[in-house]
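>>> Here's my sequence, what's the structure:
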Amino acid sequence: MDQNFDEQRWIIHIQRTLDEDLEEQSDEIPVSIFNIPKTLMLHSPDSYIPQQVALGPYHHWRPELYEMERYKLSSAKRFRKQIQKEQSLKLQNLVDHLTKSEPMFRACYHKYINLNGETIAWMMAVDSSFLLEFLQIFVKESKISSADNGIIKDILMLENQIPLFSLTKMLEFQLGSLDEAKNTLYAMLMTFCKEILPFKMTQELNNVHEVMSCAHLLDLLYLLIIPKSERSTQTMLEAEEQETEKFEENNFLKIISNLRKAPVSLTKRILISKPVQFMLTLPCKIISNLPGVILVKQFEYFCFSQEKETTENGNNINQPPFMEEIEIPSVIELLRAGINFSAINEGIFSIKFDEKMATFYLPTIILHLSTEVALRNLVAYESCSESGPLIFTRYIELMNGIIDTKEDAKFLREKGIVLNHLKSDEDVANLWNGMSRSIRLTKVPFLDKVIEEVNNYYNGRWKVRIGKFMAQHVFGSWQSLTLMAVITLLFLMSLQVFCSMFSCGRLFQHHHTRMN
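I've put the predicted structure just below:
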């Protein structure tokens, strides 16, 4: 019965979409509330799934969140009293008004909402009342209490977003003026974002229209960190780099095609002929079958095959994928190479490396209890919504690359680059090292250039060169050194046995006597 009802509702929705003009107003609204990709969800599900309050349809029916419904309903009752007092209206009048925007609500969500229009309208009315009241209380207190942290985490999650135009419509209904509603919401949102934003605001958004054009609260946070002007600039730079790489690749292919002519083909035929192949492999076969080499091979297999098997078995295919770290040394390693660090009170786009001063400039980032959730969901939102370079994701990968241990985190804290409101420096290191990878690779020209400059300076230091040489040719070849030690030991043991059997000591003594 329920399945037939859902199918009938789906048919009605399709008919309305195709036959009526209700969807025309939703054509200008892009999808902005996505489902978290599974590759991100696997590692830290609590960072993406609300634990206290559900906003919007994705998690509305979860039984473990029902306890918060009474607080949401209390907010809706208080909102009803306000509109009855100021506008002499009922909440049903607001729901009827929101029902007309059903296509716009549906257009925001990536997943199909299997609810009728009235249900969606009531859901948005109740959830918007709760969020507006929470923002109003937050603005009055102007600080984050311990009780607020759980709710703040939930309202920053991508799957738990509701459209900003829903809040605007609620305030417009209450205040009776669209302009007043936008100005009021703008003031609340900017006050909230200044407290929540992990960076100092790179720009003051005095343009109310620009803020109100954001899809939801998480989109506004992303706009404050990655302005639209910078996104377009990096997209253009990435396109130019791709064209350059494509041009160089085509030239390389032309050179290769010119080389593949008759002389090369003839040489290749000679090399792959059976007589030549037999002559080339014959010395290897003879050497590999010598008694000493066979003994070494057996010993190597016995010593290292179990270790290799253990390592392979230790890789659990069910483990969530981790971020592929950027090839850049850690903070402590860079310090040992003579590279200094300096904090800058600007955003991500101020990151730079001064080769003359050997100084790496990084923006100050503020780590609260809710910051990890914000960072993870911003990465997820960027991955789902942006077709160009994943600028914020690249920054997260950079920080993941340079912070390996609590010593790295401690030094950045002492330099003012990390303002740590967590329990310890170890928690900071765990936060960055636990960040999951993005769902696709990306290039960010200005960040990639800084990383390249740091690596070039680091690799050019003589201390680093000597260290790498020792690590690669001495400490890195411990298996070969072990084999050589074992072979030497076997030789000495064989020599001892030989001497004990044939009295080598007497022979050496007799030879010494004759020499005298």
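>>> Please count neighbours and contacts with C-alpha atoms only from this point.
Fine.
>>> which residue ranges form the strands in the stretch 201-350 of the chain?
340-344 (DSSP state E, counting those that start in this stretch).
>>> brain fart, the chain
Secondary structure of the chain (DSSP state E): strands at 340-344, 352-354, 359-363, 365-367, 418-420.
>>> Same list, those strands, but as JSON lines with distance to Ser438 please.
Listed next are the strands of the chain as JSON lines, based on distance: least, C-alpha to C-alpha, whole Å:
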{"stretch": "strand 340-344", "distance to Ser438": "26"}
{"stretch": "strand 352-354", "distance to Ser438": "23"}
{"stretch": "strand 359-363", "distance to Ser438": "22"}
{"stretch": "strand 365-367", "distance to Ser438": "20"}
{"stretch": "strand 418-420", "distance to Ser438": "23"}
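>>> Next, the structure of the following sequence, for comparison with the previous one:
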Amino acid sequence: MEKAAARVEIGTLLLNLCHSVSPLPIEKTISESEAGKHAHLLDLLYNLIVPSSEQENVHLYHRDDRKDDGGQNSSRTSMPFRKIREILEGAFGRIRMLLENIIKCLKNVPILQPIGMVLEQILKAFHLVSSTTAAVDHETDGAVPVTIPSVSELHNIAGIHFRPLEHGGIRGIRFDQKKKCFFLPQIKLDENTEVMLRNLVAYEALTKRNYLIFTRYTELMRAIIDTVEDVEILIDSKIIHNELKDKKQAEELFNGMSKSIGPTNTPDLENEIKKVNEFFDNTEKVRAYRIISKYVYSSWKLCTLLATLVLLALMVLQTFCSVYDCPKILKTGTGTGTT
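Prediction:
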């Protein structure tokens, strides 16, 4: 009885603490005795903010299925490509070494130096191909960053409004195309928020590796908040409750959050982000801007060339007129024409 009473008392203290320090709404109601069973405070707080659901179990189930299969399907498709890539990388490496040796030899022969310069350009091309391949491999193997316009762009350009979620928390994030509303959970910003967010992200990375919904939420907030104006719009929309000294601190808080280093496996949230991007891309202002970017900005080199030619022509004309008397020539030509 004493242990049960102690557990209830500890659970009450833990729940009260979680309610006071939680930056996001508590989505799960549990008893005091159940709260006392959690391993530590972060474990309790995370499960109150992001309670486990069938969706998470589905992700775990599919992940286990791939493990049970031994990864045969993925390995069968990826192994031939890996071998081909290794062969190509080896061939590129040998060609680079050969070119480097030839260039060193040609530099000692003045007559053949032009050939060496051409080979140096080819060598640079090989280095570019290698660096591009490495960058693509890194992007493919790592996490995909959240790509979405900022709050001010979504609001001012696409007319999207932001509304606080009444229930559902992070899992309930959604975009209503008809109402042009992006629903986000409310978040409280105070002196403890940054520490709590970072600790919850770290806890999720260690314990929920197959479904990093909290991590993806912080990445979404980091992506849509770029300036103080973005923070102001979310404050006016009652999504952000700012208790910090100024709004600049709120903007710096989100921009200071680190990105995930691996895939988060959050298809539902990715789908909502995709819907926002598609809606934004189809607005008239954005389409007009992209047309201008495509047909005007892309031809800036041609415009620069034409401007340079016109300037050269004017300089030639000025030089010519400084040597010869252009007004006299023009008068003579006019007089000849009238006679």
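>>> TM-score for this pair?
Overlay of the two chains. TM-score (TM-score structural alignment, normalised by the length of structure 2): 0.69; 267 aligned residues with a C-alpha RMSD of 3.2 Å.
>>> Out of the strands of structure 1, which is closest to Leu495 of structure 1?
Nearest of these to Leu495 of structure 1, taken as C-alpha to C-alpha: strand 340-344 at 56.5 Å.
>>> Return the set of buried residues in the closest one.
Along strand 340-344 of structure 1, these residues count as buried under the neighbour rule (16 or more other C-alpha atoms under 10 Å): 340-341, 343-344.
>>> for stretch 353-366 of structure 1, same thing?
For stretch 353-366 of structure 1, the neighbour count (16+ other C-alpha under 10 Å) marks 353, 358-366 as buried.
>>> Equivalent analysis for stretch 83-91 of structure 2, please.
For stretch 83-91 of structure 2, a neighbour-count test (16+ other C-alpha under 10 Å) marks nothing as buried.
>>> repeat for stretch 256-274 of structure 2
With the criterion 16+ other C-alpha under 10 Å, stretch 256-274 of structure 2 contains buried residues 257, 260, 262-266, 269, 272-274.
>>> Among the strands of structure 1, which comes closest to Val296 of structure 1?
Evaluated over the strands of structure 1, closeness to Val296 of structure 1 peaks at strand 340-344, with 47.9 Å, by C-alpha to C-alpha.
>>> what angle separates the closest one from strand 359-363?
Taking axes from the mean of the first three to the mean of the last three C-alpha atoms, to 10 degrees, one finds strand 340-344 of structure 1 and strand 359-363 inclined to each other by 30 degrees.
>>> which bit of structure 2 covers strand 340-344 of structure 1?
Aligned by TM-score structural alignment, strand 340-344 of structure 1 falls on residues 161-165 of structure 2.
>>> contacts for that stretch?
Residues from elsewhere that reach stretch 161-165 of structure 2 (C-alpha atoms under 8 Å, 6 or more residues apart in numbering): 155, 172-173, 180-186, 234, 237-239.
>>> Widest-spaced pair of those?
Across the contacts of stretch 161-165 of structure 2, no pair lies farther apart than His155 and Gly172, at 20.6 Å, counting by C-alpha to C-alpha.
>>> quick one on the thing from earlier: the buried residues of strand 340-344 of structure 1 into JSON lines, with extra columns for distance to Ala181 of structure 1?
As requested, the buried residues of strand 340-344 of structure 1 are exported to JSON lines (distance: C-alpha to C-alpha, whole Å):
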{"residue": "Asn340", "distance to Ala181 of structure 1": "48"}
{"residue": "Phe341", "distance to Ala181 of structure 1": "45"}
{"residue": "Ala343", "distance to Ala181 of structure 1": "38"}
{"residue": "Ile344", "distance to Ala181 of structure 1": "36"}
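>>> Just give me the closest of the contacts of stretch 161-165 of structure 2 to Ala143 of structure 2.
The closest of these, once distances to Ala143 of structure 2 are taken by C-alpha to C-alpha, is Ile173, at 20.4 Å.
>>> circling back to that earlier point, neighbour count winner among His155 and Gly172 of structure 2?
Legend: neighbour count by other C-alpha atoms under 10 Å for His155 of structure 2 and Gly172, higher for His155 (19 against 15).
>>> Quick check: that one vs Pro149 of structure 2, distance?
Computed as C-alpha to C-alpha, to the nearest Å, the His155 of structure 2 to Pro149 of structure 2 distance reads 10 Å.
>>> Then His138 of structure 2?
Counting by C-alpha to C-alpha, the gap from His138 of structure 2 to Pro149 of structure 2 is 24 Å.
>>> again with Cys321 of structure 2
According to C-alpha to C-alpha, Cys321 of structure 2 stands 55 Å off from Pro149 of structure 2.
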